[in-house]
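1. pasting a predicted model and its sequence here:
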Amino acid sequence: MSNESVPQVDPVLEGGHGSEDSQADDRQRVLKRVALLLARHEVRHLRRWFEEFDRDILLPILLGEIALHNIGSTENGKGEELGRGDDANCPLKPCNAYSIAAATGLPRETVRRKIVRLIELGWINKRHNGHLYVTSAALRHFGAVLSSRELADVIETADRARRLLES
């Protein structure tokens, strides 16, 4: 089954006269196909992350929140020195288990346990003061994953959605 294009229906041949209702129905069908396309993309994406993190779907969510929180401070043009120096010398914005629990809506104890696992995997560092930072190893690994696999899939899905909407 191809999601590439939506068959064009001539409203006159279908017994209509190109009414606004017919056009609205056609538009609804296209939107449903786009929604299905996007849902398939999201499920593929979730499955990949699920497998990448040893079948624990909360780990990529927490790593993502920590990374976004940290890296948000680098948008002003500062360089990155991940995992070096103390907090005063680190351009990344720190976060802690409490702020990540608040951001995700997950219980603090769950976040704390998952942070221990992310530390074991080498994806985040926890400083003595509780500040959490994504590691350069995590950025390299997941940056490579995103650029090699995910980005191409996102672009392809977006192109397919655009073609559906333009038909």
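-> Looks like it arrived, so ask away.

2. please make it C-alpha for all contacts and neighbour counts, starting now.
-> Noted.

3. what packs against the strand or helix carrying Arg140?
-> In this structure, Arg140 is located in helix 136-145 according to DSSP states H and E. Packing partners of helix 136-145 (3 or more Cα pairs under 8 Å, 6 or more residues apart in numbering; DSSP states H and E): none among the helices and strands.

4. the helix or strand following it: which residues count as buried?
-> Going down the chain from helix 136-145, the next helix or strand is helix 151-166, by DSSP H and E. Going by neighbour count (16 or more other Cα atoms under 10 Å), the buried part of helix 151-166 is Asp153, Val154, Thr157, Ala158, Arg160, Ala161, Leu164.

5. what about Arg140, how many neighbours?
-> Number of residues near Arg140 (other Cα atoms under 10 Å) recorded here: 11.

6. can you give me the distance of it to Val134?
-> 11 Å (Cα to Cα, to the nearest Å).

7. do His141 as well
-> Following Cα to Cα, the distance that separates His141 from Val134 is 12 Å.

8. out of those two, which sits in the more crowded spot?
-> Looking at His141 and Val134 with other Cα under 10 Å, you find the greater number of neighbours at Val134, namely 27 against 12.

9. is Asp54 in a helix, a strand, or coil?
-> Under DSSP: H, G, I helix; E, B strand; the rest coil, Asp54 falls in the coil class.

10. and of the buried residues of helix 151-166, the nearest to Asp21?
-> Lowest distance from Asp21 to these (Cα to Cα) belongs to Leu164, with 19.4 Å.

11. and here is the other one:
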Amino acid sequence: MQLGIDQDQADANSRITAIRAAVLLTRSMELWRRERLDPETVLINLAVIAITSERLMRGGLDPKHNSLDVYLPLEKLQGCNVASIAAATGLNRETVRRRVKSLTSAGSLIRTASGDLALPPDKVQERSAQELVRRQLEALVRFANESLRDGVLMLSDEKG
């Protein structure tokens, strides 16, 4: 069973859905900002996570690496650079370059042996990273449950 969209209800409740989506996104940003990160740094971190991990999601992740507790070798990650971060975030390339330089100096990002950008594996395995994921998941569940109550999302037996 999976979630599906009731398009008629989605159209009828489009304002409510837009508001709920905005609340979900702002909650997500707020959870990252609790880590004392400004919005541009949050966007850059999210872009690095999305870009470097995309190949893992497309090609399948070895189940032994499903948990953040387990070290994931950097060579398993897809390449990420300033240009790809700028494209993903809409931030100016020079702004991204300066931020990345600052973040690498602070140890919040690293350069891999191939010169690509990544999150430091030790930071990914910290308890605070797992807590952030848990809080993000709670916000997503709240959004899904509210959307189910609104009739916009529905449980479906269809696969697709």
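-> Looks like it came in fine. Being a predicted model, the structure only gives us computed values, none of them experimental.

12. on that earlier part again, can you list the buried residues in the helix holding Arg140 of structure 1?
-> Those buried within helix 136-145 of structure 1 under the rule 16+ other Cα under 10 Å are Ser136, Ala138.

13. quick check: angle from it to helix 151-166?
-> Direction vectors for helix 136-145 of structure 1 and helix 151-166, defined by axes from the mean of the first three to the mean of the last three Cα atoms, to 10 degrees, enclose an angle of 40 degrees.

14. who touches helix 136-145 of structure 1?
-> Contacts to helix 136-145 of structure 1, defined as Cα atoms under 8 Å, 6 or more residues apart in numbering, come from residues Leu82, Gly83, Gly122, Trp123, Ile124.

15. quick one: distance of that helix to the chain centre.
-> 15 Å (Cα atoms, centre = their mean, to the nearest Å).

16. Arg44 of structure 1 maps to what in structure 2?
-> Alignment note: Arg44 of structure 1 maps to Arg27 in structure 2; criterion TM-score structural alignment.

17. for the residue lying closest to that match once chain neighbours are set aside, what are its contacts?
-> Take Arg27 of structure 2 and drop its neighbours on the chain: the residue closest to it by Cα to Cα, 6 or more residues apart in numbering is Ala139, 7.0 Å away. Applying Cα under 8 Å, 6+ apart, we find Ala139 of structure 2 in contact with Leu24, Arg27, Ser28.

18. just those residues now: which is nearest Ala10 of structure 2?
-> Using Cα to Cα, Leu24 is the member of the contacts of Ala139 of structure 2 that lies nearest Ala10 of structure 2, at 16.7 Å.

19. element containing that closest one, please.
-> Remark: Leu24 of structure 2 resides in helix 14-33, with elements defined by DSSP H and E.

20. just to revisit the earlier point, any chance of the buried residues of helix 151-166 of structure 1 in a markdown table, with distance to Val116 of structure 1 too?
-> As requested, those are exported to a markdown table (distance: Cα to Cα, whole Å):
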| residue | distance to Val116 of structure 1 |
| --- | --- |
| Asp153 | 31 |
| Val154 | 31 |
| Thr157 | 35 |
| Ala158 | 36 |
| Arg160 | 40 |
| Ala161 | 39 |
| Leu164 | 44 |
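
21. which of these sits closest to Ser73 of structure 1?
-> Val154 (25.5 Å).

22. next one: the closest one from Ala39 of structure 1, what distance?
-> In this structure, Val154 of structure 1 lies at 12 Å from Ala39 of structure 1, with Cα to Cα as the measure.

23. and for Asp21 of structure 1?
-> Asp21 of structure 1 sits 26 Å away from Ala39 of structure 1, going by Cα to Cα.
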